[in-house]
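J.: Sequence and computational prediction follow.
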Amino acid sequence: PGRYYTSPEVFAEEAERIFRRRWVCVGRAAAIPEPGDYLVAEIAGESLIVVRDTAGMVRAFYNVCRHRGTRLCEGPSGHLPSTIQCPYHAWTYGLDGRLVGAPHVNEVAGFSKADYPLHAAPLESWEGFLFTNLAPGPEPFAQVFGPLQGRFARFNLPTLATVRRIEYDVRANWKLVLQNYSECLHCPTIHPELSDKLPYTSGANDLVEGPFLGGYMEIKPPNASATLSGRACALPLGDLPADERRRAYYYTIFPTMML
């Protein structure tokens, strides 16, 4: 029904039952390479700080002070010294989430900083991508991502570096974007130049287990890539055999990632 793509009530239920209960990609580990580097992720109305601590471990915390609920980090990314400090009452947290400073509370009977760390969110890594889950007791990441383990190793994805970021403000429901990416029946009419390089009936889906879908399409000779020119525009990715270098791969990792 059309209302599934326009109803605020449906979207609110999706936020609760999908975005708050699924493993959602929040960024690349390589984006925060040094201790104190952080990024802020927004998921279903919640804000998270993803930060690399002084030991080099990447952690995720809710972006809210335990004192009066003030937002701790405003920017989309940045670098913290050795602590996270609330701009309201200067409560200060270590990069591991421990409350290490709370002015004017020494006289409060029974108060212990150990009782007020930042609320942590689970964080897992796959092929250099970071995932979190807002559910109180999320399905184990290793179980959900079992079908993907080792599948993309030949691409050497963790070694890739971001050299350019492009953002699009799409006036459409999130499901339309995901569904459009997951099929190419529209390609001959909407993307004729692409179909000239990648025949939309070629290839096959090779991943249909769990919250994943995707596969490959064959690059039509004599083209060497799916670019407008058809020429190779970069070095081959990873350790791919010759036949796989003549393919374009498209995968969706439900609900928000397109690879």
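T.: Nice, I can see it. Every value quoted in this text rests on a predicted model; they were computed, and no experiment measured them.
J.: from here on, contacts and neighbour counts on C-alpha atoms
T.: Will do.
J.: Can you give me the distance of L39 to L194?
T.: L39 sits 34 Å away from L194, going by C-alpha to C-alpha, to the nearest Å.
J.: Settle it for me: which of the two has more neighbours?
T.: Shown here are L39 and L194; by other C-alpha atoms under 10 Å, L39 has more neighbours (23 against 17).
J.: okay, pairing it with this:
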Amino acid sequence: MQPAQQAEWLTRVRDHMAARTTDMAEGIARVDVARYTDPQRLAAEQALLRRTPLALTFASKLAQPGDYVTHDLAGLPILLLRDAGGELQAFLNVCRHRGAKLVWERGGCGKRAFTCPYHAWSYDLSGRLRGIPHEAGFAGLDKAQHNLVRLPVAEAFGLVFVLPEPRDDYDFTGFLAGVKADLDSFGLGSHVLYDEREIGLKCNWKVVIEGGLETYHVQHAHKRT
């Protein structure tokens, strides 16, 4: 958001507070319950999120080669890491042998390779398959065809964005341009994550988002805030 627009909105808020008024919609809005319960709509929403870059972590968590973070909330397991050359990498967190989850920890640092806990296939920080126990039993296997599955990834505004869909041709430029003004204003690129907390709720994700966007409840539910 541009500073001029921020100033305009703050002025509107102060004026409303002084007058004990608020902005109002033109009329009553009604929401169909199927928006939250229709399984076909849910499937369409999940498909949409797979086609859209998601901000999965803070860049400060992947500051050095060997730093890594795992993420499971996008509907598929994702491994993010900083490789030996300092490049950011994103992969499906899945071993190419039998599909076991490769890394179970939430994150860490100082890694040089990742070894599957099931059959000990190992991969370097660039996702290349490096080691196969009893390799003679896999005669003729092309290791290059069994590297970790790469995901498009980009670092911007102090955040790490991942497209949770294997693609070779994705360009983040257009997407990031649309959020640049807002995210630049937070200055997250100069921040280091100090503490991280996770709150788990069994509810429809739209209820959480909408609860944070609508202000009708604020003066009653948060009167002491």
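T.: Cool, the structure landed. All values reported here derive from a predicted model rather than from experimental measurement.
J.: tell me the centre residue of structure 2?
T.: Nearest residue to the geometric centre of structure 2 (C-alpha atoms, centre = their mean): L56, 2.2 Å.
J.: residue in structure 1 matching it?
T.: Aligned by TM-score structural alignment, L56 of structure 2 pairs with V26 of structure 1.
J.: sorry, back to before: please settle this for me: is the residue nearest to the centre of structure 2 part of a strand?
T.: Yes - counting by DSSP: H, G, I helix; E, B strand; the rest coil, L56 of structure 2 falls inside a strand.
J.: Would you confirm that it contacts V160?
T.: Yes - taking contacts as C-alpha atoms under 8 Å, L56 of structure 2 lies within contact range of V160: 6.0 Å.
J.: check contacts around the match of L56 of structure 2.
T.: A41, F129, L130, F131, T132 (C-alpha atoms under 8 Å, 6 or more residues apart in numbering).
J.: try it again with 6 Å
T.: With contact taken as C-alpha atoms under 6 Å, 6 or more residues apart in numbering, V26 of structure 1 is in contact with A41, L130, F131.
J.: quick one: it from E46 of structure 1, how far?
T.: For V26 of structure 1, the distance to E46 of structure 1 - C-alpha to C-alpha - is 12 Å.
J.: Contact partners for L72 of structure 1?
T.: So L72 of structure 1 contacts N63, V64, C86 (C-alpha under 6 Å, 6+ apart).
J.: Just give me the match in structure 2 for it.
T.: Going residue by residue (TM-score structural alignment), L72 of structure 1 aligns to L102.
J.: do the same with R52 of structure 1
T.: Per TM-score structural alignment, the equivalent position to R52 of structure 1 in structure 2 is R82.
J.: Look up how far F114 of structure 2 lies from that match.
T.: Noted for R82 of structure 2: a distance of 13 Å to F114 of structure 2, by C-alpha to C-alpha.
J.: Comparing those two, which residue is more hemmed in?
T.: Shown here are R82 of structure 2 and F114; by other C-alpha under 10 Å, R82 has more neighbours (25 against 18).
J.: E124 of structure 1 in helix, strand or coil?
T.: Under three-state DSSP, E124 of structure 1 falls in the strand class.
J.: quick one: contacts for it?
T.: Residues in contact with E124 of structure 1 (C-alpha under 6 Å, 6+ apart) are L130, F131.
J.: let's see 8 Å
T.: L130, F131, T132, F141.
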